[in-house]
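[1] Okay, sequence plus prediction incoming.
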Amino acid sequence: MMHILDTDGIPVADRRDAVRQTIADTVVPVNIDFPTARPASVRGEITGLGDLTVCSIRSNAVTVERTAALARDELPPRIFLGVQLAGSSLIVQGDREAVLRPGDLAFSESTSAYTLVDGQGIQQHFFSVPVAALGLPPDMIRRLSATVLCPGLPLSDLAGTYLRRLGDRPELTGHPGAYTAGPPTIDLIRSLLTTHRGADTARAPSQASLPLRILEYVRRHLGDPDLDAARVAAAHHISVRHLYNVLAGEGILLGDWIRTQRLEHCRTALSCPGPAPIGALARRWGFRSASSFGRSFRSAYGTSPREWRDRAAG
């Protein structure tokens, strides 16, 4: 699905409200300020690739702000990774701020106030991903917002090149199988965040990486219905109590995290053409029965797996 935003076809008096409404409907509600002496001018494409939303914007907007009041909405938490296309911009969130220059990568997250400023007009590709799909500690995500990611590291150059090219190709959604670009892009964004966390921490490397190593281990074994705290702790040569303490420090409850990740994988698979039978899909991702999966899925998403699949195919 792709939305085209082009103010050239909108009456000047209506442009500002039309832009704000389109962004609210397709991404999240924000306040957008334009130069007072000139008409609002925006050209952009907003593309959905499963859990990944690609928003490519070239505009004369000078400020985008998600206020504290807007951040208290009931939308699922998301991040917005920006790739600066030209000039420079400033991103501010919490007590952090970062200046982005062409090719730089930084993100904001939707649950607290943030501001993006560019006096020459905001020109970025944004990549929006639900926090649940990233499978990273929410506290870690909050600590890394408004930070230039992996400056000087090869991964940053690789990711920036790929993301810029992806943002430059809005017609991708018209190609069969376009949805398959979503999961590997989310994997790349996850790698950016975890690499930056590992490079930027002042703690001992083994201690700093332990939460991420635990989550990566769990992620690799999600399909095992016998996965539990004792097995995870044993794999990392720590006690169950220490395991819970390490994850609690990142704002994670292990059982809830495992269930959420299993459901996210199932939801993504159900959105793709020709998924496996629902029962087989549930077992593949560690659910012991289709009935228990169905109850968990409805509780999380407000609909049954079959209804979700039919809606995605519709």
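    Cool, got the structure. Numbering: from 1, shown residues only.
[2] all contacts plus neighbour counts: C-alpha atoms, from now on.
    OK.
[3] Let me see the ranges of the helices in the stretch 1-150 of the chain.
    With DSSP state H, counting those that start in this stretch, the ranges of helices along the stretch 1-150 of the chain come out as 15-26, 131-134, 138-144.
[4] Format those as CSV; extra columns: mean neighbour count and distance to residue 231.
    Below are those laid out as CSV (neighbours: other Cα atoms under 10 Å; distance: least, Cα to Cα, whole Å):
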stretch, mean neighbour count, distance to residue 231
helix 15-26, 16, 41
helix 131-134, 20, 23
helix 138-144, 17, 24
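[5] Nearest to residue 296, out of the ones you listed?
    Nearest to residue 296 among the helices of the stretch 1-150 of the chain is helix 131-134; the distance by Cα to Cα comes to 15.2 Å.
[6] also this one, for the comparison:
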Amino acid sequence: MTTAVLHESVFRTADLPAGDRFEAWTERMGRTHAPMQLASDRAADYRGEQRLVGLGDVTIWPAAFDHLVFRRTPKLVRQSDPEVYHLSLLRRGEGAANWGRQQVAYRIDDIHTNSSSRSWEVCTGPDPVALIGVEIPRALVPLPAHRAERVVGGRISGREGVGALLAQFLVQLVSDTAPYQPLDAPRLGTVVADLVTAVFAHSLDADRELPPETRARTLTLRIKSFIRRHLHDHELTPARIAAAHHISRSYLYRLFQAEGTTVASYIRDQRLKNACRDLADPALRTLPIHAIGARWGYPRAAEFTRAFRTAHGVPPSEFREVASAADRAQTPPGRGLSAK
């Protein structure tokens, strides 16, 4: 039985004759964001690949492509305006945007923002670039339009703060969409909309203007990120987590109750998920089991074994043996042996 997954489409210029590739890429970009004029010094044999992931009203599109100049002119804006904000998280390469009086350069892990309602020019560097694009209707960013527009054209760091939360979520989502079903799409779209809104508000120093539900969901994502970074600390407690985020423990508990879980359950599940990964990793086969437990917040071996057995029905030693046997069964004969 086939399990339904998120709706995705993939476009590759390599699937077309060389002479048709650039025109097809121009058409694809126009449908993805808004009509644009495109130019490239690689147009004769253009290389580009894009995945399109639909999340309700929000669209995510990881892409990699050759040098490109995007131009959205005033005439194109008048002809067609889907009224969306666009964000690009740069993953490889470099780029720059020209907004007339304003020019901004972007480097890896920067987030570029623009609007389909404004004219602009964006140019990538000479080498191929990779990015994760986001298309989000302006109506889903509940900030005064005249204020939100002030963010457009700026450079937002995807390495720290709320920008890092958005970047991490996008990277994690596009790396593997298999766990998600079509019914998850609107929920995931809401998470993206909340994070984009929070990024805009933070850039405007307008966090207090966020709707309460957006603040709560964004705070929960920040707390989860904090927890994942501190799983190794066996003293990671609700009190410490609440203090680090300047909230009460009761409010912390309510945030997780709204997600159908508890703080303790989330910490335990994340620790054991990472422990499972390490136990199944052939490269860590010689690392003692108690050391794996300790690196994920279980300094006492007995405590680690008890928690692991409760969650998985077997002790970590048996889990590792089964994983090792499965890996050996999939290893082609002679792999890793020197040729004679």
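    Arrived safely, thanks for sending. On a predicted model such as this, the values are computed, not experimentally measured, just so you know.
[7] returning to what we had before: distance to residue 257 of structure 1 added to the helices of the stretch 1-150 of structure 1, as JSON lines?
    Shown next, in JSON lines, are the helices of the stretch 1-150 of structure 1 (distance: least, Cα to Cα, whole Å):
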{"stretch": "helix 15-26", "distance to residue 257 of structure 1": "27"}
{"stretch": "helix 131-134", "distance to residue 257 of structure 1": "9"}
{"stretch": "helix 138-144", "distance to residue 257 of structure 1": "11"}
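[8] Relative to residue 233 of structure 1, which of the ones you listed is closest?
    helix 138-144 (21.0 Å).
[9] The next helix-or-strand element following the closest one maps to which residues in structure 2?
    The element immediately downstream of helix 138-144 of structure 1 (helix or strand, assigned by DSSP states H and E) is helix 154-167. The alignment of helix 154-167 of structure 1 onto structure 2 (TM-score structural alignment) covers residues 161-174.
[10] residues in contact with that stretch?
    62, 89, 109, 111, 132, 156-159, 192, 195-196, 198-199, 202, 221-222, 225 (Cα atoms under 8 Å, 6 or more residues apart in numbering).
[11] Quick one: buried ones out of the residues you listed?
    Among the contacts of stretch 161-174 of structure 2, those classed as buried by 16 or more other Cα atoms under 10 Å are 62, 89, 109, 111, 132, 156-159, 192, 195-196, 198-199, 202, 221-222.
[12] Among those, which are located in strands?
    62, 89, 111, 132, 156-157 (DSSP state E).
[13] Could you confirm residue 180 of structure 2 falls within a strand?
    No - read with DSSP: H, G, I helix; E, B strand; the rest coil, residue 180 of structure 2 is coil and lies in no strand.
[14] how close does residue 19 of structure 2 sit to residue 47 of structure 2?
    11 Å (Cα to Cα, to the nearest Å).
[15] higher neighbour count, those two?
    Neighbour totals were compared for residue 19 of structure 2 and residue 47, and residue 47 leads with 20 against 12 (other Cα atoms under 10 Å).
[16] Tell me the residue in structure 2 aligned with residue 63 of structure 1.
    The alignment partner of residue 63 of structure 1 in structure 2, by TM-score structural alignment, is residue 69.
[17] How many neighbouring residues does the nearest residue to that match once chain neighbours are set aside have?
    Leaving aside its chain neighbours, residue 69 of structure 2 sits nearest to residue 123 (4.4 Å; criterion: Cα to Cα, 6 or more residues apart in numbering). Residue 123 of structure 2: 19 surrounding residues under other Cα under 10 Å.
[18] Structure 2: matching residues for stretch 98-116 of structure 1?
    Aligned by TM-score structural alignment, stretch 98-116 of structure 1 falls on residues 104-122 of structure 2.
[19] sorry, that was for stretch 27-34 of structure 1
    Under TM-score structural alignment, the match for stretch 27-34 of structure 1 is residues 33-40.
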